[in-house]
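Visitor: I would like the atomic coordinates for the input below:
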Amino acid sequence: MSISLKKLKDQVIVITGASSKVGIATAKMAAAKGAKVLLTSKNEDALLQLATELRSKGYPATWVPADIGREEDVHKIAEAAIRTFGRFDTWVNSSDVSLLGESTEATQDDIKRMFNMNYRGIIYSSQIAIKHFKERGVPGALINMSAVWSDRGTVIPVPSSASNFSVKEWTDNLRADIAKDKLPVSITLLHPGKAVTPYNETMKKHKVMVYPAGSVAENIIYAAQHPKEDIHVYVKESKHPILSSLAVAGLGVIVYASIKQKDQPYQSKDQV
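Guide: Purely as a prediction, here's the structure:
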């Protein structure tokens, strides 16, 4: 089914995780290109600061503090967008909880928090966004964030890669349902490198490919206007899947070795 999405200047975009580096970069880029933006995350102070900055430049922006791991909060986000702008055309899920360490080191609380944000939050947001697009009867875009680890496992962000894989499977199944029902919804799964996680600094020291948040944001902006199923930002798609697998696995080994040498403790970080 051919889907024609609006130009960015004609769109209202919801951005979850708007206080993260990727969320901030996406909001600034979208607003500069003429989009109206609704910003949301759990960090109310950061949202106010970003919204104030955008408004000072004459960009239409509003914000609502919310936790997408709570279904009632996701409803609140959608209602705020409709109340303020009358609709939304693109929903970007860029919230993320990253866990750095071995599977055996992760606490149950860490794992619950990670899956609640990374997986359940994606489910709630996806369902509400698609319901809105279906009710309006016009094309819309849903952009979910996963990671390169969702394609191939590695040895260091093991807990995170499990939730990333769940997001990938959910998004693939959701896309199949949308196609079956012939709904005009573009569903994109973004596979970025974890450029804003605790192990970013280690990656830089080893000179592996780490893309800045702006590179991820550019791909989000592209997906908001051009239907595309998957976009890999970190490890580029290869004609040689074995080599690509080795690249991702090798990166994990490098980071793992560096952390173990420094005897760094298990870490978690929210990008919300």
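
Visitor: For the rest of this, base every contact and every neighbour count on C-alpha atoms.
Guide: Noted.

Visitor: First-to-last residue distance for stretch 101-109?
Guide: For stretch 101-109, the first-to-last residue distance is 14 Å (CA to CA, to the nearest Å).

Visitor: Where do the strands of the stretch 151-272 of the chain begin and end?
Guide: 185-191, 230-232, 267-271 (DSSP state E, counting those that start in this stretch).

Visitor: next up, for comparison:
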Amino acid sequence: MPGRLKPVAEQTIVITGASSGIGLATARRAAEAGARVVLVARNKQALDEAAEQIRLRGGKAAALAIDVAEPGAAAKIGAFCIDSFGMFDTWVNDAAVALYGRVDETSMEEHRRVFDVGYFGLAAASIYAAQQLRQHGGALINIGSVLAERAMIYQGVYSAMKHAVRGFTDALRMELEAEGAPVSVTLIKPNGIDTPYPEHARNKLGEPARIPPIAYDPELVARAILFAAENRKRELTVGGGGYLVSKMGNLAPGMTDKVMEMIGFGSQTTARPPRSGTNDNLFKPRRDGETHSNREMYVRKQSLALEAQMRPWAAAAILGGVAATLFTLAKRRRTSGEAVQDLGLAAHQTDGTDSSAQMEALIADENMVPERLP
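Guide: Prediction:
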């Protein structure tokens, strides 16, 4: 039967796609919490610098430059982790590449590359990690997207890849649960996150790309990942906007199509160009090492929806308290109105009585106010 997951401070955590964005933010946060971290990505310089920064802050980190789409990459990562810190406790699959453009203008070579990294690399790593974690338990965390629920125009190939990630992750989870394996499998579904993603993506839109609003801080995704490393969760969606997109697409798919068709281009383009050396890492690594994009936009640093998922009982208690308060206020307002009506009737029936005094006495008797009326 599945056992308890270790506290992050006692874990060794493997993170792919750790040279920028969500992966880098997670590696830093995990190291700050006391975890031993293995950073994996293609860009050796960026990885070595990130690992060195972690060590300078007192953390424990090792870096391996490798393409997760390479045959046998997962086993090589696992062996490197064991040599560096011993067996891993959590494996995070975050590596991905992306592309902005029309589906009919995307070559099959580009299609395959997006899937080789984001799906086949993730699938191979998940199967390897699950095999190892069967022995002593642990967590497998795959980074999906809200685009696994609802495809985005001009990000069709990436959306399709994330749909595949969701299907694979759900199937693997069921198989592990059916055999009673002590492996927690979590799918993290971020909304649009303010990372270098649009700078790194291959862009065929003719204008610089950006994340469509509302964008969220990558630190929120890092929090969700580390929460899943300690707590068995099926899914976590980061950003309330992601829920709205999903539900809107389910309830009114045709209308959602029309909205995306109207705003899809404008919401995903900007006048601000990528930082020098960062653009288009589809086939080769480019300049890296940043957690946030260089785009000027509003970024949410909190997500009440995420907090509610991580602490459902606390959220239920808060909602219950709010509902009880609203009910009490409504009841008092109704009672107060009935009292005023009764007082008006009594005033007409009583000669020589001060109506304001009667009202004050009546309200005091009903305990509707804590002190005398002025």
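
Visitor: if we can go back for a sec, I'd like to know which of the strands of the stretch 151-272 of the first structure lies nearest to Leu47 of the first structure.
Guide: For those, the distance to Leu47 of the first structure is smallest for strand 267-271, at 13.1 Å, taking CA to CA.

Visitor: Tell me how far that closest one lies from the chain's centre.
Guide: Distance of strand 267-271 of the first structure from the chain centroid (CA atoms, centre = their mean, to the nearest Å) equals 14 Å.

Visitor: Likewise for stretch 121-133 of the first structure?
Guide: That offset, for stretch 121-133 of the first structure, works out to 14 Å (CA atoms, centre = their mean).

Visitor: and what of stretch 227-241 of the second structure?
Guide: Remark: stretch 227-241 of the second structure is offset 7 Å from the chain centroid, using CA atoms, centre = their mean.

Visitor: circling back: looking at the strands of the stretch 151-272 of the first structure, which is buried most?
Guide: strand 185-191 (a mean of 25; mean count of other CA atoms under 10 Å).

Visitor: got the contact list for that strand?
Guide: 3, 130, 133, 139-148, 150, 168, 171, 175, 178, 220, 223, 227-234 (CA atoms under 8 Å, 6 or more residues apart in numbering).

Visitor: Select only the buried ones of those in PyMOL?
Guide: Applied in PyMOL, the following selects the buried portion of the contacts of strand 185-191 of the first structure according to 16 or more other CA atoms under 10 Å:
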select buried, resi 3+130+133+139+140+141+142+143+144+145+146+147+148+150+168+171+175+178+220+223+227+228+230+231+232+233+234
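
Visitor: hang on, the earlier thing: out of the strands of the stretch 151-272 of the first structure, nearest to Asp67 of the first structure?
Guide: Ranking those by proximity to Asp67 of the first structure (CA to CA) places strand 267-271 first, at 11.6 Å.

Visitor: helices or strands next to the closest one in the packing?
Guide: When contacts are defined as 3 or more CA pairs under 8 Å, 6 or more residues apart in numbering; DSSP states H and E, strand 267-271 of the first structure packs onto strand 96-100.

Visitor: Nearest residue to the middle of the second structure?
Guide: Central residue of the second structure (CA atoms, centre = their mean): Val238, 2.7 Å from the mean position.

Visitor: which residue in the first structure lines up with that residue?
Guide: Pairing criterion TM-score structural alignment: the partner of Val238 of the second structure within the first structure is identified as Val233.

Visitor: What is the burial count for the closest residue to its match other than its chain neighbours?
Guide: Using CA to CA, 6 or more residues apart in numbering and skipping the chain neighbours, the partner closest in space to Val233 of the first structure is Pro192 (4.6 Å). Residues lying near Pro192 of the first structure (other CA atoms under 10 Å) number 23.

Visitor: go on, Leu50 of the first structure?
Guide: 21.
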